[in-house]
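Undergrad: sequence and predicted structure, then a few things I'm wondering about:
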Amino acid sequence: MERVGLIDIGTVTTRAAAMDVEDGEPLFLARESRVCDLGRGVDATGQLDPEAIAAVLAMVDEALGFFAENDVHIAGCFLTSAARDAKNVEELLEPLRQRGLAPEVIEGDVEGALTFRGAAWHYPDEPLIVADLGGGSTELTYGTWEPGAENNQPANVEWVHSFELGARRLTDRFLSKNDPPARDEVFECRAYSRVTIENHLPWVGEEVTQPERLVVTGGTATSLVAMKAELEPYDPAMVQDATLTLDDVDEQCQRLASMTESERAGIVGLQPRRAGVILGGALLLGELMRATGFTKVTVSEADGLTGGCLAVYGAAHGQPGPIGFMPEVVDPSARASQ
């Protein structure tokens, strides 16, 4: 058994995990997330906000402290959509390097494949479409998890596409002028999301056969489950494999669209700091379901954090991850001991 760590810096949420891996099976020792909102304003300005950078680095320092206390000697650090878009991303990357990390700004297809690897192992031998609804981008990935596959590559990814659609991006673009947003702003957000997704679906061009299950990961989907069940405190076991119907999502969209951001912050089951982007994410999920033809989705707690940890573990043993991705691995304790 080996212990690996990952710091995953997303557009809305920064997350860290330590995982024990035995015979390729993941077992989380701990995982932590914080809404740092790194992508706030990036869609309009192309710049990361200094306060958001500081919030991310504070979370990273806590994660590195946890790694040191728990003998994590294999670790990776990934950044996603906001970092891909920001012109001043070096203002974040350099402090990460100074902390002994090897930060990698991963492309959308890698992000989608890692999320597929993290989510799909719960559904062996079942063709799946996995959607990762993020803050700045959304990835759709089609494939099958095949236990016992050769070369320790059970995640058979056949198709992946990254959309520039996310809870933060849509909020900034369509829903930030009024609080609550006007009806036409909500309509424009829905329409833009729907058309963008419909133009890139593999079964429309008969590249693949449409699967029977759509698995959705990310803070929007998990929050909607928690809101529906009024989970306080949040319970991952109640969220994993939960079902959201299109009626559930539409009901929450109607509710959220009628509330101010401060009112949303008081909803039981919703992290208060996610109140500013939850409507954009919920509208996106509803249009994703309509565009793909699914009236219900399976929500997964296992996601790119799981897939990323497994990729870090594989890279430490010379094994590339899904679609050939080989992350750079460091010993986070090396700098601390210098």
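TA: All right, it came through fine. Keep in mind that this is a model prediction, so the values were computed, not measured.
Undergrad: rest of the way, CA atoms for contacts and neighbours
TA: Fine.
Undergrad: helices and strands around the helix or strand containing residue 93, which ones?
TA: Using DSSP states H and E, residue 93 sits in helix 90-98. Packing partners of helix 90-98 (3 or more C-alpha pairs under 8 Å, 6 or more residues apart in numbering; DSSP states H and E): helix 50-69, strand 103-105.
Undergrad: any idea which of the ones you listed gets closest to residue 201?
TA: strand 103-105 (25.4 Å; C-alpha to C-alpha).
Undergrad: pull the residues that contact the closest one.
TA: Contacts to strand 103-105, defined as C-alpha atoms under 8 Å, 6 or more residues apart in numbering, come from residues 76, 77, 78, 79, 80, 83, 84, 93, 96, 97, 327, 328.
Undergrad: thinking again about what came up before, which one of the helices and strands packed on helix 90-98 lies nearest to residue 251?
TA: Comparing the helices and strands packed on helix 90-98 by C-alpha to C-alpha, helix 50-69 comes nearest, at 31.8 Å.
Undergrad: quick one, the helix or strand just after that closest one and helix 90-98 angle?
TA: Counting by DSSP H and E, the next helix or strand C-terminal to helix 50-69 is strand 75-79. Taking axes from the mean of the first three to the mean of the last three C-alpha atoms, to 10 degrees, one finds that strand 75-79 is oriented at 180 degrees with respect to helix 90-98.
Undergrad: quick one: residue 224 and residue 144, what's the gap?
TA: Distance, residue 224 to residue 144, by C-alpha to C-alpha, to the nearest Å: 26 Å.
Undergrad: go on, residue 314?
TA: Counting by C-alpha to C-alpha - residue 314 and residue 144 are separated by 19 Å.
Undergrad: quick one, which of these two is more surrounded?
TA: Between residue 314 and residue 144, residue 144 has the larger neighbour count (other C-alpha atoms under 10 Å), namely 22 against 19.
Undergrad: any chance you could map the strands in the stretch 101-250 of the chain?
TA: Counting by DSSP state E, counting those that start in this stretch, the stretch 101-250 of the chain has these strands, from start to end: 103-105, 128-133, 138-145, 155-163, 213-217, 242-245.
Undergrad: remind me what the last one packs against, helices and strands.
TA: In this structure, strand 242-245 makes packing contacts with helix 219-229, strand 296-299, judged by 3+ C-alpha pairs under 8 Å, 6+ apart.
Undergrad: need these in TSV with mean neighbour count and distance to residue 195, can you?
TA: Output for the helices and strands packed on strand 242-245, formatted as TSV (neighbours: other C-alpha atoms under 10 Å; distance: least, C-alpha to C-alpha, whole Å):
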stretch	mean neighbour count	distance to residue 195
helix 219-229	22	20
strand 296-299	20	20
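Undergrad: hold the first one in mind and look at this next one:
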Amino acid sequence: MRQAGVLDVGCHSALLTVVRSRPGHVMEPVFSHKVRLRLHETLDRKGRLDDAGVESVERAVAQAIASDPRLRGTDMFAFATSVIRDAPNRDEVIRRVARRTGTQLSVLDGEEEARLAYVAARQWVGPAAGRLLVLDVGGGTVEIASGTGDQPNSVHSLPLGARRITRDWLPGGIAPSKQGLTEIRRYLRRKLEAVPDLPRAEPGTRVLACSKTFEQLARLAAARGKAHRSQRRLALSQLHACVPVLAAANPARRAKLPGISRHRAEQSLAGALVAEALMEACEAKAVEVCPWSTREGLLLEHLAALHDTPGGPESHRTERTGKSDMGVGE
């Protein structure tokens, strides 16, 4: 039985996920191992990883790869998200990781991440769902994709991620005055309004949110509700109510709020502001939280390629980003 693996190296963790195809299952989990990272604490004002940050990535990748002795028989794709992709010393980080671990980290551009998130979301809801609008708030960027088929009709990636907004507007994660929050909202709205052909949640569109940011905000909103509410749905009105709660607390206090993890507490306010602006710009009154995103899109396409399914990962990546070898990084 063929297996596929993805090593996802992000700001907060290096996560190795191995799955296999099995009759009756889209993909069946085989193995998962997470190594915690705190790369946001190792970035300078320009987004460059310091030496301690690079060393932590080297250790995390080595530990993740060593965690599964069966990995040698697995088709594995290792990639780094925006915290490394957008770093001025990206090439140095990739080179050092390869030299120490033998693992070549690839980087996917934002539009490719948006496409893969859509692929995963489409598989998760099924073809009968009709038109999809997929929103993903990451640390460095925001991804938006929409379409009616297996592949999206439009993809967008914008440098408005929660970590970036925290760095530029909310140093230390501390909320400014009410006027300061208003200025951030105006900035986000202006950036989103400038996007040509930004997809909207037209009638009949199913809006899915694929990110930890939306997932944690949905949990916070559900916990604050007077009656039982689903943690898999987040209404814009609920999100509006969460912003002042997050703004009134410092990161240490936010980490004690329902749904907000300690390692994401500092950027949780920025994440809420970005999610709010994104839903408003796309005219989405509510989103459904989807547990699958870019990583699962990669796994799905790699499994399809292993079974010689037409339109596997190489053909999509070559068409959209010019990369033809899924094992070679930039």
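TA: Sure, I can see it. The shown structure was predicted, so the numbers you read here are calculated from the model rather than taken from an experiment.
Undergrad: could I get the TM-score for this pair?
TA: The pair, once superposed, lands on a TM-score of 0.83 when counted by TM-score structural alignment, normalised by the length of the second structure; 311 aligned residues with a C-alpha RMSD of 2.9 Å.
Undergrad: where's residue 117 of the first structure relative to residue 19 of the first structure, distance?
TA: Where residue 19 of the first structure is concerned, residue 117 of the first structure sits at a distance of 15 Å (C-alpha to C-alpha).
Undergrad: which among the contacts of strand 103-105 of the first structure end up buried?
TA: The neighbour count (16 or more other C-alpha atoms under 10 Å) marks 76, 77, 78, 79, 80, 83, 84, 93, 96, 327, 328 as buried among the contacts of strand 103-105 of the first structure.
Undergrad: who's in contact with the third one?
TA: Read that as residue 78 of the first structure. Counting by C-alpha under 8 Å, 6+ apart, the residues that residue 78 of the first structure touches are 6, 7, 8, 9, 103, 104, 105, 106.
Undergrad: state the distance from residue 181 of the second structure to residue 19 of the second structure.
TA: Counting by C-alpha to C-alpha, the gap from residue 181 of the second structure to residue 19 of the second structure is 43 Å.
Undergrad: mind putting the contacts of strand 103-105 of the first structure in JSON lines, distance to residue 269 of the first structure included?
TA: As requested, the contacts of strand 103-105 of the first structure are arranged in JSON lines below (distance: C-alpha to C-alpha, whole Å):
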{"residue": "76", "distance to residue 269 of the first structure": "31"}
{"residue": "77", "distance to residue 269 of the first structure": "29"}
{"residue": "78", "distance to residue 269 of the first structure": "28"}
{"residue": "79", "distance to residue 269 of the first structure": "27"}
{"residue": "80", "distance to residue 269 of the first structure": "26"}
{"residue": "83", "distance to residue 269 of the first structure": "29"}
{"residue": "84", "distance to residue 269 of the first structure": "31"}
{"residue": "93", "distance to residue 269 of the first structure": "33"}
{"residue": "96", "distance to residue 269 of the first structure": "32"}
{"residue": "97", "distance to residue 269 of the first structure": "36"}
{"residue": "327", "distance to residue 269 of the first structure": "34"}
{"residue": "328", "distance to residue 269 of the first structure": "36"}
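Undergrad: so which of the strands of the stretch 101-250 of the first structure gets nearest residue 68 of the first structure?
TA: Closest to residue 68 of the first structure of the strands of the stretch 101-250 of the first structure is strand 103-105 (C-alpha to C-alpha; 18.1 Å).
Undergrad: residue 4 of the first structure in helix, strand or coil?
TA: Secondary structure assignment for residue 4 of the first structure (DSSP: H, G, I helix; E, B strand; the rest coil): strand.
Undergrad: contacting residues around the residue lying closest to it once chain neighbours are set aside?
TA: Leaving aside its chain neighbours, residue 4 of the first structure sits nearest to residue 74 (4.9 Å; criterion: C-alpha to C-alpha, 6 or more residues apart in numbering). Contacts were defined as C-alpha under 8 Å, 6+ apart; by that measure residue 74 of the first structure touches 3, 4, 5, 312, 313, 316, 329, 330, 331, 332.
Undergrad: mind checking which of the residues you listed are buried?
TA: The buried subset of the contacts of residue 74 of the first structure (16+ other C-alpha under 10 Å) comprises 3, 4, 5, 312, 313, 316, 329, 330, 331, 332.
Undergrad: pretty sure the third one contacts residue 72?
TA: It stands for residue 5 of the first structure. Yes - with contact defined as C-alpha atoms under 8 Å, residue 5 of the first structure counts as touching residue 72 (6.2 Å).
Undergrad: residues bridging contact with those two, i.e. touching both?
TA: Overlap of the contact sets of residue 5 of the first structure and residue 72 (by C-alpha under 8 Å, 6+ apart) consists of residue 18.
Undergrad: the first structure: which residue goes with residue 301 of the second structure?
TA: Under the alignment (TM-score structural alignment), residue 301 of the second structure pairs with residue 311 in the first structure.
Undergrad: ok but its match is inside a strand, no?
TA: No - Residue 311 of the first structure is assigned helix when assessed by three-state DSSP, not a strand.
Undergrad: give the contact list for the nearest residue to residue 164 of the first structure once chain neighbours are set aside.
TA: Leaving aside its sequence neighbours, residue 164 of the first structure sits nearest to residue 137 (C-alpha to C-alpha, 6+ apart; 4.6 Å). Under the criterion of C-alpha under 8 Å, 6+ apart, the contact list for residue 137 of the first structure reads 81, 108, 162, 163, 164, 165, 166, 169.
Undergrad: now, which of those lie within helices?
TA: Secondary structure from DSSP state H places 81, 108, 169 of the contacts of residue 137 of the first structure in helices.
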